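# have a look; sequence and predicted model below, questions after that.
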Amino acid sequence: MWIAALVLVLVAVGVVMIYNGLVDLRERGDASWSDIDVQLKRRHDLIPNLVEIVKGYAAHEREALEAVTRARSSAMEARGPAARGAAERGLAGALRSLFALSESYPQLQASGNFSELQQALTAVEDDLQRARRYYNAVTRDYNIRTRSIPSNIVARAFGFRAREFFQAEESERAAPQVRLDDAGS
């Protein structure tokens, strides 16, 4: 009888410890997602100023400016790591195009405000990369825990579900292809 009670107590303690570990990882994941959200908001807040500065020097580049504005709106409306990641990749591409376009305007490149915004965006990108790495590390640990025995039994019983990673697509990880044969056309 004592042995059965002891086994039951040990199982209960184990379940509680596993449950608390899962809760801890879930909360750290939520907090790290909030950190990503903060960095994305900082980036989104810089973009209207950037667009206004570029408009002042390159007003006829309307298509590029509108692409950045549309991409920003899409990124702000996206929900969840996968959708948010896709929208943010679109925004990053639009920003890259805008910065490439800005190289055609020496006065814009010389503008102190433009340089400050470029530096601020670079700092935000660095902070965002750190936040993304931490979120993905916590998500990996959480997902491993929800899929490993015996914690997967507790996870399933209490409704813990796997989380999505926030990452770049395979095409973004590859080095960009540079073609000089089209440059003079």
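Received the coordinates, thanks. Model, not experiment: these values are computed from the prediction.

# switch to C-alpha atoms for all contacts and neighbour counts from now on
Noted.

# residue boundaries of the helices in this structure?
With DSSP state H as the criterion, the chain has helices at 2-57, 62-77, 81-102, 106-110, 112-147, 151-157, 170-173.

# which among those is found nearest to residue 180?
Shortest distance between residue 180 and these, using CA to CA, is found for helix 81-102: 15.5 Å.

# now for the closest one, which elements pack on it?
If you count contacts as 3 or more CA pairs under 8 Å, 6 or more residues apart in numbering; DSSP states H and E, helix 81-102 packs onto helix 62-77.

# gap between the helix it packs on and the chain center?
Relative to the chain's own centre, helix 62-77 is displaced by 17 Å; criterion: CA atoms, centre = their mean, to the nearest Å.

# report the buried residues of that helix.
64-65, 67-69, 71-72, 74-76 (16 or more other CA atoms under 10 Å).

# next: stretch 167-179.
Within stretch 167-179, the residues that count as buried by 16+ other CA under 10 Å are residue 167.

# for burial, what's the neighbour tally of residue 95?
Look at residue 95: counted by other CA atoms under 10 Å, it has 23 neighbours.

# if we can go back for a sec, for residue 163, find the nearest of the helices of the chain.
Comparing those against residue 163 with CA to CA, the closest turns out to be helix 112-147 (6.1 Å).

# one more to weigh against that first structure:
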Amino acid sequence: MIVAIIIVLFILVVISMYNSLVRKRNQIENAFSTIDVMLKRRFDLIPNLVATVQQYAKHEADTFAAITEMRNKTYASLNDSEKADFDKMFSKVRTQFFAVAENYPELKASENFLQLQRSLNETEEQLAAARRTYNASITDYNNAVQTFPTNLLAGMFGFTRKAVLTIPEAERVTPDVKNLFNS
């Protein structure tokens, strides 16, 4: 009788650990889908920004061409890797885009532009929060996959460590604001 109780308890512990790993993996997928929604929202704002700024700045073709090139793809057709590349490219182009807008006082004062800028800033804040949630979910999952005794079960069922989102080295450098507007 005692052996049967020990076996049942062992089975319950294994089931509990497995279910915990599955919940953590699903939490990661949920957190990534939040990032995906924010990237889609940001992606959808691009045509409005381009249309608004193009009315004021016909000769800034390079910046607009880069943004338009990104927008010509359908978001649904992008895979996760392309979405990550889009995110990196947009972050770089966004800075140039608003630097161009600085040259046009009428544009900066335009209610349409200000509303789009607020919407984009809000999206960026939500995207940053979603990335923090995603990385927290990854850390929680990785802890479960790498710590004893769940690491034994994780290895048996193919749960592997996942990588957290990181920013490129170039974005970690503090910008030189003094020279930003002198170039």
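In hand now; what should we look at? Treat the numbers as computed from the prediction; the structure is a model and nothing was measured.

# ok, back up a step: nearest to residue 183 of the first structure, of the helices of the first structure?
Closest to residue 183 of the first structure of these, according to CA to CA: helix 81-102, at 13.9 Å.

# got a list of contacts for the closest one?
For helix 81-102 of the first structure, the external contacting residues (CA atoms under 8 Å, 6 or more residues apart in numbering) are 54, 64-65, 67-68, 71-72, 74-75, 78, 108-109, 164-168.

# can I get the helices of the first structure in CSV including distance to residue 181 of the first structure?
Below are these laid out as CSV (distance: least, CA to CA, whole Å):
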stretch, distance to residue 181 of the first structure
helix 2-57, 29
helix 62-77, 24
helix 81-102, 18
helix 106-110, 25
helix 112-147, 30
helix 151-157, 55
helix 170-173, 22
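
# residue 184 of the first structure is nearest to which of those helices?
Shortest distance between residue 184 of the first structure and the helices of the first structure, using CA to CA, is found for helix 81-102: 16.4 Å.

# next one: the closest one to chain centre, how far?
Using CA atoms, centre = their mean, the offset of helix 81-102 of the first structure from its chain centre is 12 Å.

# got the buried residues for that helix?
Within helix 81-102 of the first structure, the residues that count as buried by 16+ other CA under 10 Å are 81, 84-95, 98, 102.

# and what of stretch 145-163 of the first structure?
Within stretch 145-163 of the first structure, the residues scored as buried using 16+ other CA under 10 Å are 145-146, 151-152, 154-155, 160, 162-163.

# got it, and stretch 102-122 of the first structure?
Quick answer for stretch 102-122 of the first structure (16+ other CA under 10 Å): 102, 108-109, 114, 117-118, 121.

# repeat that for stretch 34-54 of the first structure.
For stretch 34-54 of the first structure, burial by neighbour count (16+ other CA under 10 Å) applies to 35-40, 42-44, 47, 50-51, 53-54.

# wait, which of these is closest to residue 12 of the first structure?
Nearest to residue 12 of the first structure among the buried residues of stretch 34-54 of the first structure, counting by CA to CA, is residue 35 at 34.5 Å.

# and the residue most central in space within the second structure, how far is that from residue 22 of the second structure?
In the second structure, the C-alpha nearest the mean C-alpha coordinate belongs to residue 35, at 4.5 Å (CA atoms, centre = their mean). Counting by CA to CA, to the nearest Å, the gap from residue 35 of the second structure to residue 22 of the second structure is 20 Å.

# with residue 40 of the second structure instead?
Here residue 40 of the second structure is placed at a distance of 27 Å from residue 22 of the second structure (CA to CA).

# do residue 72 of the second structure as well
As judged by CA to CA, residue 72 of the second structure and residue 22 of the second structure stand 37 Å apart.

# then residue 56 of the second structure?
From residue 56 of the second structure to residue 22 of the second structure the distance is 52 Å (CA to CA).

# how about residue 135 of the second structure?
Taking CA to CA as the measure, residue 135 of the second structure falls 17 Å from residue 22 of the second structure.

# neighbour count for the two, which is higher?
A side-by-side neighbour count of residue 135 of the second structure and residue 22, using other CA under 10 Å, places residue 135 first with 20 against 15.

# how about the nearest residue to the more buried one, chain neighbours excluded?
residue 164 (5.3 Å; CA to CA, 6 or more residues apart in numbering).

# these two touch, right, the one you found and residue 138?
Yes - using CA atoms under 8 Å, residue 164 of the second structure is in contact with residue 138, at 6.2 Å.

# show me which of these two is the more surrounded one.
Shown here are residue 164 of the second structure and residue 138; by other CA under 10 Å, residue 138 has more neighbours (23 against 14).

# which one in the first structure is aligned with the more buried one?
Matched to the first structure by TM-score structural alignment, residue 138 of the second structure sits across from residue 139.

# correct me if wrong: that match contacts residue 164.
Yes - shown here, residue 139 of the first structure and residue 164 form a contact pair, counting by CA under 8 Å, at 7.4 Å.

# stretch 129-144 of the second structure against the first structure, how far on average?
Here stretch 129-144 of the second structure, set against the first structure after superposition, deviates by a mean of 0.7 Å using mean CA distance after the TM-score superposition for the first structure.
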